[in-house]
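Colleague: Pasting the sequence and the predicted coordinates here, then a few questions.
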Amino acid sequence: MKLTQLPHRTLAIVRGRDRAAALRTVLTLVEEGITATEVSLTTTDALWVIEQARRELGPDALLGAGTVLTSDEAARAADAGADFLVTPGVVEGLGTGLPVLMGAVTPTEIMSATGRGAVAVKLFPASFGGPAYLTALRAPFPDVPFLPVGGIDAAAARAFLAAGAVAVGVGSPLIGDAADGGDLAALRARAAQWRSSLAGAATI
């Protein structure tokens, strides 16, 4: 998985209480050009959502499982059709062979995540230090791909990308209540606004 090639340098994070609505949210995002999506395992029937989305979208959409904590969860996500895994912190021994975006925030955690083969560091929570903290981290870790997640709206996304993030993860500012059964037209409007807002930062 090449994070620098994410459309709009965006990973959409879907988390909701309604499995059918969560699936519709994933499909709508892809229709709107936001084709890299993480379905959090805290979503109701998340593995079903991933499996159905994979059937609907085929092999081209980039579909991952988020909030992966154990090797069993990782294996079930892989079986459901996930392309990659996302963890909230440093997790050992997931053992699926899938690319892993591993959560970290301190230098020690970043070294641990990269030492365990993370393809990128999910800088979480990104609000911990903001773009200035990412700038500081990139001095000792210039070759680590960072993907900030947590409390990121469009303005924060632009700032993090300017600070050197390869992409950003965005949840509620983009998803809103769509994954709980909210208005898909409103989701489409937010997706269009998000794409427009990051147009200068997006390279694809």
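Modeller: Structure received. Numbering: from 1, shown residues only.
Colleague: CA atoms for contacts and neighbours, from now on please.
Modeller: Fine.
Colleague: if I read this right, residue 122 contacts residue 146, doesn't it?
Modeller: Yes - counting by Cα atoms under 8 Å, residue 146 is a contact partner of residue 122 at 6.1 Å.
Colleague: which stretches of this protein form strands?
Modeller: 10-14, 36-40, 62-66, 84-86, 100-104, 120-123, 146-148, 168-170 (DSSP state E).
Colleague: May I see those arranged in JSON lines, with distance to residue 112 and mean neighbour count as well?
Modeller: Formatted as JSON lines, those follow (distance: least, Cα to Cα, whole Å; neighbours: other Cα atoms under 10 Å):
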{"stretch": "strand 10-14", "distance to residue 112": "23", "mean neighbour count": "25"}
{"stretch": "strand 36-40", "distance to residue 112": "23", "mean neighbour count": "26"}
{"stretch": "strand 62-66", "distance to residue 112": "19", "mean neighbour count": "27"}
{"stretch": "strand 84-86", "distance to residue 112": "15", "mean neighbour count": "26"}
{"stretch": "strand 100-104", "distance to residue 112": "9", "mean neighbour count": "28"}
{"stretch": "strand 120-123", "distance to residue 112": "10", "mean neighbour count": "28"}
{"stretch": "strand 146-148", "distance to residue 112": "14", "mean neighbour count": "30"}
{"stretch": "strand 168-170", "distance to residue 112": "21", "mean neighbour count": "25"}
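Colleague: could you dump those strands to CSV with distance to residue 47?
Modeller: Shown next, in CSV, are those (distance: least, Cα to Cα, whole Å):
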stretch, distance to residue 47
strand 10-14, 12
strand 36-40, 8
strand 62-66, 8
strand 84-86, 12
strand 100-104, 17
strand 120-123, 21
strand 146-148, 23
strand 168-170, 20
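Colleague: Can you say which of these is nearest to residue 188?
Modeller: strand 10-14 (13.1 Å; Cα to Cα).
Colleague: and that closest one, what other elements does it pack with?
Modeller: helix 19-31, strand 36-40, strand 168-170, helix 172-175 (3 or more Cα pairs under 8 Å, 6 or more residues apart in numbering; DSSP states H and E).
Colleague: Alongside the first one, take a look at this:
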Amino acid sequence: MSVPLSPVLLESRVIAVLRAADASFLRPAAEMLAEEGVRSFEVTLTTAGGVDAIADLAGSLGPDAEVGAGTVLTVEDLEAVLAAGARYVVTPHTDPGLIRAAVRRGVPIVPGGLTPTELRTGWAAGASAVKLFPASAVGPRYVKDLHGPFPGMPVIPSGGVDRASAGEWIRVGCPAVSLGGPLLGDALAGGDLGELRLRAREVVKGVAEAAAEVSGG
């Protein structure tokens, strides 16, 4: 049985993927994003000092935000990020054993896949949702096609989701979208946080409008 996605993510519908050469830039960027309504943060383990960065953000962003871990490849990675305070985990691949390990620990997990077989395998193993990666290879219509045979499978696109198209993924039934570079830009390399604020507003507005259309609001 899967662990549900958090209300924080289901309300905000945007995951900010934080991947940086220098983890010191993560907190200012995350705090800015949180002010604009992006409240779910995936710190990738390809970030130098990623586990420590998870602990830092988990302790600083407060209860209205959640910090997760990305690029989790092994059970050892899983244990390390949970000890640091990660509230969900994301993988770039489909590993049923790792999914079951997360479920046993009561943590949401979103494994990556591209083909129907990979995505369904992750969902059947107990994933909270599946990550369509790289989403740029297929586009939003692919999710509609997947929901033909797999109507109950939540799909979160990642890899190539841009600001302009974020809402389209919500319109085809995705519970959330995952954005890295198109949202963060150069903010994780010491770039302009004012520009980051504007990008965040664009994404949040587009996703909120799409969600309202889907719900009929």
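Modeller: Noted; the coordinates are in hand. For clarity, every value in this text was computed on a predicted model and none was experimentally measured.
Colleague: Please name whichever of the helices and strands packed on strand 10-14 of structure 1 is nearest to residue 54 of structure 1.
Modeller: Short answer: helix 19-31, nearest of these by Cα to Cα, at 9.8 Å.
Colleague: Could you pull out the helices in structure 2 for me?
Modeller: Ranges of helices in structure 2, per DSSP state H, are 7-12, 26-35, 50-60, 75-84, 96-104, 116-124, 141-146, 166-171, 181-184, 193-215.
Colleague: okay, those helices, which one's buried deepest?
Modeller: helix 166-171 (a mean of 24; mean count of other Cα atoms under 10 Å).
Colleague: Give the aligned range of that helix in structure 1.
Modeller: Under TM-score structural alignment, helix 166-171 of structure 2 corresponds to residues 157-162 of structure 1.
Colleague: that older thread, nearest to residue 75 of structure 1, of the helices and strands packed on strand 10-14 of structure 1?
Modeller: That would be, of those and by Cα to Cα, strand 36-40, which comes in at 14.8 Å.
Colleague: Against structure 2, what's the mean shift for that closest one, could you check?
Modeller: Its aligned residues in structure 2 lie a mean 0.8 Å from strand 36-40 of structure 1 after superposition (mean Cα distance after the TM-score superposition for structure 1).
Colleague: So which bit of structure 2 is that strand matched to?
Modeller: Counting by TM-score structural alignment, strand 36-40 of structure 1 corresponds to 40-44 in structure 2.
Colleague: Need the residues that contact that stretch.
Modeller: 8-9, 12, 14-19, 30, 50, 53-54, 65-72, 89-90 (Cα atoms under 8 Å, 6 or more residues apart in numbering).
Colleague: same thing but 6 Å
Modeller: Residues outside stretch 40-44 of structure 2 that contact it (Cα atoms under 6 Å, 6 or more residues apart in numbering): 15, 16, 17, 18, 19, 65, 66, 67, 68, 69, 70, 71.
Colleague: biggest separation within the residues you listed, which pair?
Modeller: Maximum pairwise distance among the contacts of stretch 40-44 of structure 2 (Cα to Cα): 20.0 Å, between 65 and 71.
Colleague: Among the strands of structure 1, which comes closest to residue 204 of structure 1?
Modeller: strand 10-14 (10.5 Å).
Colleague: which residue lines up with residue 147 of structure 1 in structure 2?
Modeller: By TM-score structural alignment, residue 147 of structure 1 lines up with residue 156.
Colleague: which residue packs closest to that match, ignoring adjacent ones?
Modeller: Excluding the flanking residues, the one nearest residue 156 of structure 2 by Cα to Cα, 6 or more residues apart in numbering is residue 131, at 4.8 Å.
Colleague: Contacts only, for the one you found.
Modeller: By Cα under 6 Å, 6+ apart, the neighbours of residue 131 of structure 2 are 110, 111, 112, 155, 156, 157.
Colleague: Let's see that with 10 Å instead.
Modeller: 90-94, 109-114, 119, 122, 154-159, 177-178 (Cα atoms under 10 Å, 6 or more residues apart in numbering).
Colleague: same deal with residue 169 of structure 2?
Modeller: Residues near residue 169 of structure 2 by Cα under 10 Å, 6+ apart: 135, 139-144, 155-157, 161, 175-177, 207, 210-211.
Colleague: do that again at 7 Å, thanks
Modeller: Contact analysis of residue 169 of structure 2 by Cα atoms under 7 Å, 6 or more residues apart in numbering lists residue 140.
Colleague: cool, the one 5 residues further on as well?
Modeller: Residues in contact with residue 174 of structure 2, defined by Cα under 7 Å, 6+ apart, are 154, 155, 156.
Colleague: Which one of the residues you listed is nearest to residue 26 of structure 2?
Modeller: Among those, and counting by Cα to Cα, the member closest to residue 26 of structure 2 is residue 156, at 22.7 Å.
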